[in-house]
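J.: Provided below for reference: sequence and predicted model.
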Amino acid sequence: MIYPEVPEPLGIVMHLHGGGSTGASALKSGLAGEAHSRGYIFVAPNGEHPEARWTKDWSVRADNMEFERDDAEFLARVLTDIRSNTDLSEAPVLLSGFSRGGSMVWNMACWQPEFADAYAPLAGAFWERLPTRCVQPLYLFHTHGWTDRVVPLEGRSFFDDTVVQGDVWASLKVLRETNGCGKRQPETSTFDGELWLRHWTDCDAGRIDLMLHKGGHSAPEGWGPRMLDWFEELELR
C-alpha cells in the first residue's frame, strides 16, 4: 500500500507494521504524513502469515519459528514493483519498522543490506540465535523505550523458552563489529530533553545511532521527523 503520490518524489520510505497490525494503520500514521510532506513515496506492506503462530507478522529469523512466506523476498518484490512504476529507479530507500516490523528491519539490514540505503528500527531487534556478523557495514538508527516490557532491551522468551527475543545491546554489538567500531564506545553521547542518544560515527564504515526514551513499547514524540532528519543528513542522494 502506497501513500498518495507526491510530485518529483525524493525517495522511498517503507515502513513495516508491528505484529498484529496492518499496513493500512501505518498509512494513517504521523510518519506517513511527515514522509509525504517532505516529498517521499510512503510504502506500507502487509505482513501476512495465516498458518503461523502470529498471523499478522513478519518472517523474522528465530530459532523454532517457521513461516510460509520469505518476507525478504516479498519486500524485494514490493520495492521492484514501486521502482518499475515510478521514476525512482535510483532514489534512496529508508526501511523503518515497529516491534516485529523493527526486528524485520534488523534482519534486512544484516542479511540483505543492499535492499535499502539506511535502516531505522523502532522497538525491535534480532531474535535468537543472533548472527555473529552482518554481510556488510550499514547505516542504522535504532530507537527503544527504556521501560518497554513488550520488547525489553534485554529481550524475553516465549513458548517455554523455545523462542527468544534477542538482547538489543547484543544486536548493537554485532553491528559495531560489522561496521568496524574498534573503540566500542560511541564517539559522542548526548541528551535532548527526555531523549538519550549515542552516536557511533567514527567506525571504519557506516554509522550507528541509538536513541532511548523514557516510555514503553511506543515511539517517542517527534520520532518520525527526527528519524527522517537523520536519513536526510546522511546525504545519500
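T.: Yep, it's here.
J.: can we go C-alpha only for contacts and neighbour counts from here?
T.: Will do.
J.: all the strands of the chain, residue numbers only.
T.: 11-16, 40-43, 93-98, 118-122, 139-145, 157-158, 163-164, 188-192, 195-200, 207-213 (DSSP state E).
J.: let me have the ones you listed in JSON lines, extended by mean neighbour count and distance to residue 83.
T.: Shown next, in JSON lines, are the strands of the chain (neighbours: other Cα atoms under 10 Å; distance: least, Cα to Cα, whole Å):
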{"stretch": "strand 11-16", "mean neighbour count": "25", "distance to residue 83": "9"}
{"stretch": "strand 40-43", "mean neighbour count": "26", "distance to residue 83": "11"}
{"stretch": "strand 93-98", "mean neighbour count": "25", "distance to residue 83": "11"}
{"stretch": "strand 118-122", "mean neighbour count": "27", "distance to residue 83": "17"}
{"stretch": "strand 139-145", "mean neighbour count": "24", "distance to residue 83": "22"}
{"stretch": "strand 157-158", "mean neighbour count": "12", "distance to residue 83": "39"}
{"stretch": "strand 163-164", "mean neighbour count": "18", "distance to residue 83": "36"}
{"stretch": "strand 188-192", "mean neighbour count": "11", "distance to residue 83": "37"}
{"stretch": "strand 195-200", "mean neighbour count": "18", "distance to residue 83": "32"}
{"stretch": "strand 207-213", "mean neighbour count": "21", "distance to residue 83": "26"}
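J.: ok, residue 46 - contacts?
T.: Each residue near residue 46 by Cα atoms under 8 Å, 6 or more residues apart in numbering is listed here: 16, 17, 22, 23, 56.
J.: could you redo the last one with a cut-off of 6 Å?
T.: 22, 23 (Cα atoms under 6 Å, 6 or more residues apart in numbering).
J.: burial of residue 36, as a residue count?
T.: Residues within reach of residue 36, counting by other Cα atoms under 10 Å, total 20.
J.: use this one as the comparison:
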Amino acid sequence: MRILFVLIALILPAMGPWKDACEGRDACVLGDRSYHVRAPDDWDGATPMPVLLHFHGWGRQGDLIVNHDRISGHTRNRGVLLLAPNGRGKTWDFWGPGSDDSAFAAAVIADAAKRYPIDPARIYVSGYSYGGAMAWRFACESPLPIAALLAISGTIPQDSGCATHPADVRHVHGLGDPVLRYPFGPGGDETHAVKLWRETMGCDAAEPRPAYSIRDFLTISRSVWDCAEGRVTLDTHPGGHFIPHGWIGWQLDQLAGRAPRYP
C-alpha cells in the first residue's frame, strides 16, 4: 500500500492542469464525508506542495481550520497545502486501534493528490485537542508514510501499540491544561507524554534544549530525543489548553531547514 501510494503521488504532479479544485469553505466531497482545503497564497498552480493534514478539535469542523490564524495563517505563507477533514458528529474516533477515521484521513490525502500536486515525501499530520489525539492515532496506524507529526494538547494512551510511526514527532502541551490534562508519568515525569514514541522509535536519552519564545508572553521548554528511527521533540509550557501562537509555523520552518520566524 505504501509503495503504491508513493508511486501514484509521484506521477500525479506530472498531470494537470489543476482545475476545478474545491477550496476554502466549499468542502471537497469524498463519499459520504468531506474535507476542506487551503492552498498557499503564492502557489503558482503547478509546483508540488508539502501537505499539512490537520484534525480539528471537538465541536469544530474543517471550515474553521482553513481560516484559523494559528493554523492556515502559517501554512499559507510557507507554501504548504492545508487539508482539514470533517469529523463525524464534529469529533473523532481515536479511542482504539483500527479507527474508521484513520482510513478516512488516508483517503483524504489520496483524494487531494488527485486535485493538487503534492510532495509525497513531505506529508505532515497535525491536530489540536481531540484532533491532536486523532493525529496521534492516525500517525500510529497510517498506511501512508508520514514525515512529521505536529500534535497539540492531545494524546492517546502511552501503552498503545503502533503499527507505524512518523519520521519526526513534535508534541506541544500545557502543563496547566485543565481540559486534556498533561499526561505526567510516575513521580511527575514530564517526559512520559511521549513515552509511546520514544519506545516505538528506539530513542536515546533526552537532550534538553534552551527554552524559547515565539511570542514574548509564553516561554516553551524543549527536550529532543535522537532515535534509531527518527526524532522525537517535546515542547511544554506553563499555560493551558490552546494552540501556542506561531507554533505550527515554527515547526514547519524547522522541518524545511529554515530559520523559524513569526508569523
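T.: Received, thanks. Model, not experiment: these values are computed from the prediction.
J.: if we can go back for a sec, nearest to residue 63 of the first structure, of the strands of the first structure?
T.: Closest of the strands of the first structure to residue 63 of the first structure is strand 163-164, at 6.1 Å (criterion: Cα to Cα).
J.: so which bit of the second structure is the closest one matched to?
T.: Structural correspondence for strand 163-164 of the first structure: none found in the second structure, per TM-score structural alignment.
J.: for stretch 112-126 of the second structure, how far is the first residue from the last?
T.: Stretch 112-126 of the second structure has its terminal residues 16 Å apart, counting by Cα to Cα, to the nearest Å.
J.: can you tell me the closest non-neighbouring residue to the aligned partner of residue 249 of the second structure in the first structure?
T.: With TM-score structural alignment as the criterion, the equivalent of residue 249 of the second structure in the first structure is residue 225. Nearest non-adjacent residue to residue 225 of the first structure, counting by Cα to Cα, 6 or more residues apart in numbering: residue 34, 6.6 Å away.
J.: again, but for residue 92 of the first structure
T.: In space, residue 92 of the first structure is closest to residue 11, 5.1 Å off (Cα to Cα, 6+ apart).
J.: map that neighbour across to the second structure for me.
T.: Correspondence of residue 11 of the first structure to the second structure, assessed by TM-score structural alignment: residue 50.
J.: in contact with its match, which residues?
T.: Contacts of residue 50 of the second structure by Cα under 6 Å, 6+ apart are 80, 118, 119, 122, 123.
J.: now those in a markdown table, with distance to residue 193 of the second structure?
T.: Below are those laid out as a markdown table (distance: Cα to Cα, whole Å):
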| residue | distance to residue 193 of the second structure |
| --- | --- |
| 80 | 28 |
| 118 | 31 |
| 119 | 30 |
| 122 | 25 |
| 123 | 23 |
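J.: any idea how far residue 124 of the second structure is from the counterpart of residue 118 of the first structure in the second structure?
T.: In the second structure, residue 118 of the first structure lines up with residue 148, judged by TM-score structural alignment. Note on residue 148 of the second structure: its distance to residue 124 of the second structure, by Cα to Cα, is 5 Å.
J.: and residue 212 of the second structure, by the same measure?
T.: 23 Å.
J.: OK, contacts around the residue most central in space within the second structure?
T.: In the second structure, the centroid-proximal residue (Cα atoms, centre = their mean) is residue 126; its distance is 1.6 Å. Each residue near residue 126 of the second structure by Cα under 6 Å, 6+ apart is listed here: 53, 54, 135, 149, 150, 151.
J.: whatever residue of the second structure lines up with the residue nearest to residue 225 of the first structure: how many residues sit nearby?
T.: By TM-score structural alignment, residue 34 of the first structure lines up with residue 74 in the second structure. When neighbours are counted by other Cα under 10 Å, residue 74 of the second structure registers 26.
J.: who's in contact with residue 125 of the second structure?
T.: 52, 53, 54, 149.
J.: the first one against residue 121, yeah?
T.: Spelled out, it's residue 52 of the second structure. No - look at residue 52 of the second structure against residue 121 with Cα atoms under 6 Å: they stay out of range, at 11.9 Å.
J.: so where do the helices sit in the stretch 151-263 of the second structure?
T.: Ranges of helices in the stretch 151-263 of the second structure, per DSSP state H, counting those that start in this stretch, are 195-201, 247-255.
J.: ok, which of these comes nearest residue 179 of the second structure?
T.: So among the helices of the stretch 151-263 of the second structure, helix 247-255 is nearest, using Cα to Cα, at 19.5 Å.
J.: residue 2 of the first structure against residue 43, yeah?
T.: Yes - with contacts counted by Cα under 6 Å, residue 2 of the first structure reaches residue 43, the gap being 4.5 Å.
J.: what's around whatever residue of the first structure lines up with residue 175 of the second structure, how many residues?
T.: Taking TM-score structural alignment, residue 175 of the second structure has residue 146 as its aligned residue in the first structure. By the criterion of other Cα under 10 Å, residue 146 of the first structure has 17 neighbours.
J.: now residue 146 of the first structure. Nearest residue, chain neighbours left out?
T.: For residue 146 of the first structure, ignoring the flanking residues on the chain, the nearest one in space by Cα to Cα, 6+ apart is residue 214 at 5.0 Å.
J.: can you find the partner of residue 59 of the second structure in the first structure?
T.: So residue 59 of the second structure corresponds to residue 20, using TM-score structural alignment.
J.: gap between the spatially closest residue to that match that is not a sequence neighbour and residue 47 of the first structure?
T.: Distances taken as Cα to Cα, 6+ apart place residue 56 nearest to residue 20 of the first structure, at 4.6 Å, with adjacent residues excluded. Going from residue 56 of the first structure to residue 47 of the first structure by Cα to Cα gives 5 Å.
J.: neighbour count: those two, which is higher?
T.: Ranked by neighbour count (other Cα under 10 Å), residue 56 of the first structure and residue 47 place residue 47 first, with 26 against 18.
J.: the more buried one matches what in the second structure?
T.: Checking TM-score structural alignment: residue 47 of the first structure goes with residue 87.
J.: tell me how many other residues crowd the residue nearest to its match when sequence neighbours are not counted.
T.: Nearest in space to residue 87 of the second structure, with sequence neighbours left out and distances taken as Cα to Cα, 6+ apart, is residue 61 at 6.9 Å. Number of residues near residue 61 of the second structure (other Cα under 10 Å) recorded here: 21.
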